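Q: Here is a sequence together with a model predicted from it:
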Amino acid sequence: MRFPRSQILSAALSFVLIAPVVVAQSSSEALSLNDAIRQALDKNFTIKAQASGTMASRADLSAEWGDFHPRFSGSYTHGEDGSPQSADPFTGNRPPSSIVETDTYNLGIGGISPWGMSYRLTAYSQNQRGTFNGFADNYFTFSGLEASQPLLRGFGYDANMVGVRIARATHGSSRWQYRQTVMDVVTSVINGFLELDFAHKNLDIARRSRDLAQGLLDENEKRFEAGSLSQADVTSARTRVATREEAILISERAVSIAENFLKGLISDEKTAALLSQNLVIAKAPALPDHHPDPAVEFMAALERRPDYQQAKLNVARTDANRRYRRNQLLPQVDLVGSVGYNGLDNHVSKSQLQVIDRDSRSYSVGVVFSTPLTFAAERGRYRSAKFSQEQAEMQLAQTEQNIVVMLGNAAGQIETTRQRVEVSRHSLGLAEQALDAELKKLRAGSGSTFFVLAQQEILAGAEISAYRAEIDHQRALAEYDRQLGITLEKHGIAIEGDTETKY
């Protein structure tokens, strides 16, 4: 997936849930997985925090472009300069000091271009008067263009656009990080929803197991009263009922923990009221099964994986800095010049009119040169920038290798959990048959309470293993989607811009 190129003034990160979902429910309705994802997109603090970071990086990019926008400036200064006169050598008298008063007005618009030229369109007026002219107004006016163009150091886009290029890469990385954050949160919501569903199933199994033990206890008590069963069988059944009551308490606590975890992902409640909110979920939907092929899907994963795209942007960022540092190895040679018109009169309006009429032209041109004697600092910074780029390239290669490994592991996990589902379902069927056989033997007088209770626990364990395998298979599918970078597309979530969230 490629993001559209960021615009300077308007880009927005928004989420659109395309897949059909149930609208906001009343408190009596069960929460579906799609509704849980919706609420997470709207309320999750991690997503909100990353969104603010993305907006901050966009503002930084806008600020870097702003450095090339023209600036208006103006100034006014007043000065008075008194110059003492030498004493008369014959009389020793000192004549009055000469005084020069100066008022200076300056207005201008200037800036710097992306290729390095600094410019300023200025209007300048100075009124200088004093004892030399009886304090009569004397306005000198200049209006024109002043410019300075670097020819070596500071010349070109590499030297002047480095801030924009780094900020653009940083903003792009932040947008990919936003996508990664949303993917991670959505995957966590899926896992949390599945774990809460499993916790409820585990609780149901514990209760059924307790009910089976209680049923056996009731039956054993009747048979004991009839004299066909020993007291030991009754005691054994009663012990197992107590043990399974404890298992119910543990399962209820597991439900509470799983419920709180999911509420923390989909709610923006910050007080203890979060703990008292009742969360009723619908049956977890089965994710579409997938037969992964990492070798085929690897290249497509690179285009969608945020970590890989961030690593590529980091290479671009370090490359921009390296090119800038290479430019700074050059001497400073600037072509400077100005062109404009002068005016001089006792009246400011007439002085300005002379400028407008272009009566007296003024221009200058020259070259300014400077260079360090050793370039030691510049060479050191350039070498550092080169090594930083090499490091970024190695990190990109490492990220690519990690993706291969993680895709392979995620694909292998899907195959393992798929086989676990098949095996656990088969084991569950056998456990049901074994329990039924032990009950028949007990009622026929050839079995024992011990074996029936043991088989009940084996059945409960088989049920839990079967549900656990199904949940783990669903989690493995969700994780493989995350490794491929297609979690958002799978759930109908589209990232469109930078600021607004819509459903």
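A: On my side now, so go ahead.
Q: make it CA atoms for all contacts and neighbour counts henceforth
A: OK.
Q: for the lengthiest helix in the chain, packing partners?
A: For the chain, the longest helix by residue count, based on DSSP state H, is helix 376-444. Applying 3 or more Cα pairs under 8 Å, 6 or more residues apart in numbering; DSSP states H and E, one finds that helix 376-444 contacts helix 294-304, helix 306-327, helix 449-484.
Q: Got another one to weigh against that:
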Amino acid sequence: MGFGSAVLGVAGTYFLMSHTGHRPAVQSPVQPPVTAEGRLEPNPPFREAQISLDPFSGLPRQQPDLLKVLTGNPSRMPNPLGRSIDSSVPELRLDSGARVQGNLAGTIILPDPTPTAWFQLKLEAGTLTAAAPALAQTKQVSLPTERELPLQLGDAVVLVLQNNKTLKNAYLQRLLDRRDLEVAEGIFNPIFEPRIEARYDRLEIGGVVTEAGQGDARIGATMLLPTGAQFSITIGATRSLRDESLNPTLDTLRQDLQVSLVQPLLRGFGADVTLAPINLARIQEQANRLLLKATLISTITTAIQTYRTLLEAQEQWIIQQQALKRAGDNLAYVQALVEAGRRARVDTLQGEADLARQQLQLKDAEGRLAAARLNLLQILGIDQKLTPVAIEPAALRQPIMAEADRLLPVALANNPDYLQSLLQIEAAKINLLLAQNNSEWNLNLVGTLGNNFNNVTANNNTTTVALVLTRQFGNLALDQAVERSRIQLQQSENRRAETLENLTVTVRNRSRDVNLSLQQVENARRVRELAEQTVTVQRERLQLGGRGVSVKDVLDFEDRLVQAKNDELAAIIRYLNAVTLLEQTIGTTLNTWNIRVESQN
């Protein structure tokens, strides 16, 4: 699809995705863009089609700058043509004859086609519905009726972001994560508690009836201060009516004001202790975002590998179909030679056996193709009655050698697991601070101020200032908490060191895999070229009736050619997957596809 830039807003989390054409504009640190050389053209029924959401996809575009894409606001991108954006929302249509319809709820915004086409998807309440507003002069394309769904690799990435069940659960979890952070950051907000009471009493003793009514209204407020102090204030008014048979009615009105302040001087004192819960919540929020990033990377990587499995299965099916056609041609040619008396009839048995074997292998290829289609539909989360067709060319990008020493700093700055280990150390330090603080003596400065007004008796004011010192003895849990926190800090540091070691080894292994698989691609290509030349020569010799060349020899060389083509295809897929796994390890998968996860303020 000619997707532009996308911002997927998910319950407080945005996903920014931007690329022009069929490939991401921002290149991977380990692989450059796709080239047309070496493309394996699919045969029917794999019809190549163009999928585009952009009505201006045929116009020339400029590649967007990575820094602008990752740091800029899509709504503030320049509009060089100066045209307004139509607010209408037509249906999402694909010009390939396929329709992508998920359960995403949101909007897609397409501004002017240059320098970059942008579209925006916003998730609301965890449910996704897709709709596409177009420009004022956009031409609408008719919907297809066929069930075939041609997909570029970029289309698969967009669909997995929209429909994958694992990602949907991760989006919903972000709703809870954001609310947890809001609760933690609201500890300094004042808490108000109003109270209203109405009461009636009736007492009868020896014929004397006493009736009393009382109404009480008050409001209290408490607030935590950054110093650790607890401030509270209560304002109230009470009115009482008392009526006795032998006494006049007594009407009493009382108003009161109570103010108190409890300031810790040892345990619980200071902004470091008071702000610790907020800092822990913010660290947890960062950890949750890293977890979401890891989930996105893992799911996208799996989708890419599954897509390439389908691509490989399609190409294998094509290769096997070509092999079956060659086997039929060989059999027909041998039968013609037999009819002409140039070959013995027994030679046709070898051709018939080879034809039957190629038919059997074609059935196996069809089975692998069907399984690959279902696996891709499952991870994309779309209708399993569709028939996905991978139209991405099974070709190499401009190959380069991966240098582990250059990629390791990138991994340290982007790998979610390593960044999680750093956050765990910071959280362990805060927990140790809290444990040490809880083990201290409890010394509080307490101040209270009270004012009471009564229409019957005299007013009274009270002021109290006190120092309160308390300490628990024999509570081993306090010392145990300190020791546990100290050990957990050491364990976190050890885990960080272990994660660093594992990451270093994995980056080196992934880099070596990329380099080795690239060499294997070149070797497989050379083997395939030699196999093609050999088959051509042997077929010519057989047609000319050359001595020493039998039908079996030609069939053997044909089998080697089929195997060489499959080996070259497998080598290309291995290289592409090796690059994808390397990107996953160094944490740049989202950058490769211009997807940014950011927190909503």
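A: Perfect, I can see it now. Everything numeric in this text was worked out from a predicted model, so none of it was measured.
Q: sorry, back to before: nearest to A392 of the first structure, of the helices and strands packed on helix 376-444 of the first structure?
A: Proximity to A392 of the first structure (Cα to Cα) singles out helix 306-327 among those, at 5.2 Å.
Q: Give the aligned range of that closest one in the second structure.
A: Structural correspondence for helix 306-327 of the first structure: residues 416-437 of the second structure, per TM-score structural alignment.
Q: what residues does that stretch touch?
A: 266-268, 273, 276, 280, 283, 286-287, 290-291, 293-294, 412-413, 478, 481-482, 485-486, 488-489, 492-493, 495-496, 499-500, 503, 587 (Cα atoms under 8 Å, 6 or more residues apart in numbering).
Q: Filter these down to the buried ones and hand me the ChimeraX line.
A: Restricted to buried positions by 16 or more other Cα atoms under 10 Å, the ChimeraX selection for the contacts of stretch 416-437 of the second structure reads:
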select :267,268,273,276,280,283,286,287,290,291,293,294,412,478,481,482,485,486,488,489,492,493,495,496,499,500,503,587
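Q: which residues does I572 of the second structure contact?
A: Contact analysis of I572 of the second structure by Cα under 8 Å, 6+ apart lists 394-396, 517-518, 521.
Q: cutoff 7 Å now
A: 395-396, 521 (Cα atoms under 7 Å, 6 or more residues apart in numbering).
Q: go on, S360 of the first structure?
A: 341-343.
Q: Looking at those, which are in strands?
A: Residues of the contacts of S360 of the first structure located in strands (DSSP state E): 341-343.
Q: ranges for the helices of the first structure?
A: Counting by DSSP H, the helices of the first structure are 33-43, 45-66, 157-160, 162-225, 231-266, 273-276, 294-304, 306-327, 348-356, 376-444, 449-484, 487-490.
Q: Show me what the last one is packed against.
A: It refers to helix 487-490 of the first structure. Under the contact definition 3 or more Cα pairs under 7 Å, 6 or more residues apart in numbering; DSSP states H and E, helix 487-490 of the first structure sits against no other helix or strand.
Q: Would you check the span in the second structure matched by that helix?
A: Against the second structure, helix 487-490 of the first structure falls on residues 589-592 (TM-score structural alignment).
Q: Quick one: map T122 of the first structure onto the second structure.
A: Aligned partner of T122 of the first structure by TM-score structural alignment: T234.
Q: Name the nearest residue to its match, sequence neighbours excluded.
A: For T234 of the second structure, ignoring the flanking residues on the chain, the nearest one in space by Cα to Cα, 6 or more residues apart in numbering is G220 at 4.2 Å.
Q: so that neighbour touches F192, yeah?
A: Yes. Counting by Cα atoms under 7 Å, G220 of the second structure touches F192, with 5.7 Å between them.
Q: higher neighbour count, these two?
A: Ranked by neighbour count (other Cα atoms under 10 Å), G220 of the second structure and F192 place G220 first, with 17 against 13.
Q: The more buried one -> the first structure?
A: Aligned partner of G220 of the second structure by TM-score structural alignment: G108.
Q: Kindly report the same for W317 of the second structure.
A: Checking TM-score structural alignment: W317 of the second structure goes with L203.
Q: how about the residue nearest to its match when sequence neighbours are not counted, what does it touch?
A: Of all residues not flanking L203 of the first structure in the chain, S251 sits nearest, at 5.1 Å (Cα to Cα, 6+ apart). Counting by Cα under 7 Å, 6+ apart, S251 of the first structure makes contact with 199, 202-203.
Q: P264 of the second structure -> the first structure?
A: Per TM-score structural alignment, P264 of the second structure is aligned with P150.
Q: So what's the residue count around the closest residue to that match other than its chain neighbours?
A: If the residues on either side of it in the chain are set aside, P150 of the first structure comes closest to D334, at 4.2 Å by Cα to Cα, 6+ apart. D334 of the first structure is flanked by 21 other residues according to other Cα under 10 Å.
Q: from memory D334 of the first structure sits against V367, does it?
A: Yes. Using Cα under 7 Å, D334 of the first structure is in contact with V367, at 5.6 Å.
Q: how about E483 of the second structure, what's its match in the first structure?
A: By TM-score structural alignment, E483 of the second structure lines up with R383.
Q: Spatially nearest residue to Q361 of the second structure (excluding sequence neighbours)?
A: Closest to Q361 of the second structure by Cα to Cα, 6+ apart is Q320, at 7.0 Å.
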